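>>> Provided below for reference: sequence and predicted model.
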Amino acid sequence: MIQVCSRCGTRWNVRDRERQVCPRCQGALMAPAAPGAEWSGPQGRGPAGGPPRLPPGYRWIAVRPGAPPPPRARRRPLGPTPRYATIPRWGLVEHFDAVDTSATQTRTGPSPNAVRTTLMVTMAVLGVTAAVHALRYLLLLINRTTLLNPLVAGAATWLGVALSVASAFLVVGSIVLLTNWLIARRGAAYGYRGQSDPREPLRIRLGCLVPFVNLFFAPVYTLELAAVENRTSTMRRPIIVWWILWVLSTVVSVFSIATSFTTDPQAIADNTVVTTIAYLMALATLLVAHRVVAGFEQAPVSRPVKRWVMVPDDDAAADADADAHADDTPDPQVGAQSGGPVESRGQDPAA
């Protein structure tokens, strides 16, 4: 027995018991009919043995076996659209943390002014020391034929010794200051790129302060700094020149110290000349070192060395020229078929 719901049109197989209410929509069920009775008549079969055609007002639906599914919960109404008399500000406010500009950044190494001042004072003392030794050599030449005043001879000798001691202390102090500057600069360069210096500060100090060892390691550490800051192309030459002068100055200084214990008058004069040259070469070495430091300090670590400049693109200009003559260019398909343009460029085609 089949009963059809008058509301939702669902067909229910009630078997041998008649029902009055639809289990799905609670609508009234129509009178029962035998299975297939409603399909009898001329509309019972479809064309060419296909599925039977339904009478008007009926449709096929898929119903799962068993109890009917629970009814769907209806969405509650959202209510009226909110309206505001003014523009709401609750979503347009941005809070920015105030930056304390009064707070100064701590610098771990010596300042560039301190390095520059120390190098200038050291170079000045080296220049005066070289001049005093040159004057002493001149007095030695005069002393070959004329007896010098003991005060003049003593003043020239002890003034040279005092200036030599002062120069030695200033040179050592300059090397220590330059080492501290190199460590701080390397730390800042690697820190700006989110890395840590692969060489420990103690290792850098030993490589820059131990005599004869620093002749190799200190320039290498400086070249590494130039590579980190992308300044190798501009700083390689000053660093190499400083390296060569430092090696030559060390060789001359060692030779001057080794020959300073002689007592022969001619050997003393020769040692005075060598000592004067050693001080001049030390002065040149510090001058080039000052140039290297100034080259690094021209721009801070956080400022990029490369500057991008807009230049005209040749390809873009060529494309613009091609677009300007687009009307004079024949169709590529036609040109491919005919082998080339028929009309000359800039002339109207023939009628």
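Happy to help now that I have it.

>>> C-alpha only now, for contacts and for neighbours.
OK.

>>> what's the neighbour count on Val241?
Neighbourhood size, Val241 [other CA atoms under 10 Å]: 14.

>>> pretty sure it is in a helix, no?
Yes: assigned with DSSP: H, G, I helix; E, B strand; the rest coil, Val241 falls within a helix.

>>> and it, what does it touch?
The contact partners of Val241, by CA atoms under 8 Å, 6 or more residues apart in numbering, come to Val288.

>>> let's bring in a second model and compare:
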Amino acid sequence: MPSPPRPRRRRLAPTPSYASVPGWGLIEPPREEDAATDPVAESTDALTRAMWLVAVVLAAASAVHVVRYVIAVINRSRPIPVWIDWLSSIAVLVFGLMALVGVVVATVSFGRWVREIRTRSFESAGFTDPRRRIVVLALSVIPLVNVIGAPWLLHEAAVVDRIGDGGRRFRVGIRLAAAWAIVNAVALLAFAYRIAAWTTDSLQTDADALALVAGSLAVSALFAWWAVPRVERLAGFAEDTDISEPRRLVAA
């Protein structure tokens, strides 16, 4: 018997062609971590968080020194238990170290913030920062040197930036610089008095040194709290409320 005829194969349609590669469902949105980030915003956020933290630590250290001062005053007229003396001494040491670490972290964050502010200002004007990074960090981080160095670095950035704000940011910078100079002067006085107290056995001198250190820590904590919104204003991330609305005198 003849074999049955084979079924005919259907003719396939021509392979489609496209002028461009189709992108049906192939578009992948960029990941958040791949998006460009603003280094000034990051450094400002890191600096303000460090300043809030150091304000709390300095306030706690000031309170501990006040307690130690009260104990020293009481000890002038009557003896105190040994355990209270040891406990208060350890508390002063621990909170003093915590304050020192907090100040170092905030100072390093400040140096990075100054560097990013200068980079943004010079790049927006079409230039590169003429000062080396190590010089910027040294002028903004080294104690006492940054009393003059940091305001001068920010002043150079403001001159290049030429922000049309009527000089409000310049006035904010002047106030920050003046307050920072006062904080350093008080801290230097307390440090010198504390060194002098270590060279004498006078309980009164020791108590006065504790009072000065407590006051210096309180002033530093207040400055850190006060400076946070002003740092954000200098960076351009806070509303400027420096100038109040003009008032008119109306005759009754």
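Perfect, thanks for sending it. Not measured: the values here are computed from a predicted model.

>>> any idea which helix or strand carries the equivalent of Pro238 of the first structure over in the second structure?
Residue pairing (TM-score structural alignment): Pro238 of the first structure is matched to Val172 of the second structure. In this structure, Val172 of the second structure sits in helix 168-198 according to DSSP states H and E.

>>> how far out from the middle of the chain is that helix?
Averaged C-alpha coordinates place helix 168-198 of the second structure at 17 Å from its chain's average position (CA atoms, centre = their mean, to the nearest Å).

>>> Next one: whichever residue in the second structure pairs up with Val220 of the first structure from Trp225 of the second structure, what distance?
Using TM-score structural alignment, the equivalent of Val220 of the first structure in the second structure is Trp152. Distance, Trp152 of the second structure to Trp225 of the second structure, using CA to CA, to the nearest Å: 23 Å.

>>> do Arg118 of the second structure as well
Distance from Arg118 of the second structure to Trp225 of the second structure, by CA to CA: 24 Å.

>>> The two: which is more packed in?
Higher neighbour count among Arg118 of the second structure and Trp225: Arg118, with 25 against 18, using other CA under 10 Å.

>>> what residue of the first structure takes the place of that one?
Match for Arg118 of the second structure (TM-score structural alignment): Arg186.

>>> ok, now Thr128 of the second structure?
By TM-score structural alignment, Thr128 of the second structure lines up with Ser196.

>>> Are we agreed that its match is in a strand?
No: applying three-state DSSP, one finds Ser196 of the first structure to be coil, outside a strand.

>>> I'd say it and Arg186 touch.
No: contact between Ser196 of the first structure and Arg186 fails when scored by CA atoms under 8 Å: they sit 9.1 Å apart.

>>> For the first structure, just list every one of the strands.
2-4, 11-13 (DSSP state E).

>>> Out of these, flag the one nearest Asn214 of the first structure.
strand 11-13 (101.3 Å; CA to CA).

>>> In the second structure, what stretch matches the closest one?
Under the criterion TM-score structural alignment, strand 11-13 of the first structure matches nothing in the second structure.

>>> what's that strand packed up against?
Using 3 or more CA pairs under 8 Å, 6 or more residues apart in numbering; DSSP states H and E, the elements in contact with strand 11-13 of the first structure are strand 2-4.

>>> by contact count, what packs against the strand it packs on?
Strand 2-4 of the first structure packs on strand 11-13, going by 3+ CA pairs under 8 Å, 6+ apart.

>>> OK, contacts around whatever residue of the first structure lines up with Gln204 of the second structure?
By TM-score structural alignment, Gln204 of the second structure lines up with Gln266 in the first structure. Residues near Gln266 of the first structure by CA under 8 Å, 6+ apart: none.

>>> Format the strands of the first structure as TSV; extra columns: distance to Thr117 of the first structure.
Output for those, formatted as TSV (distance: least, CA to CA, whole Å):
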stretch	distance to Thr117 of the first structure
strand 2-4	107
strand 11-13	104
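
>>> for those, which one ends up most surrounded?
strand 2-4 (a mean of 23; mean count of other CA atoms under 10 Å).

>>> so what's the spatially most central residue of the second structure closest to, chain neighbours aside?
Nearest residue to the geometric centre of the second structure (CA atoms, centre = their mean): Leu47, 2.0 Å. Spatial nearest neighbour of Leu47 of the second structure, chain neighbours left out: Ser109 (5.1 Å); criterion: CA to CA, 6 or more residues apart in numbering.

>>> what about the counterpart of the one you found in the first structure, how many residues close to it?
Under the alignment (TM-score structural alignment), Ser109 of the second structure maps onto Leu177 of the first structure. As a burial measure, Leu177 of the first structure scores 18 neighbours (other CA under 10 Å).
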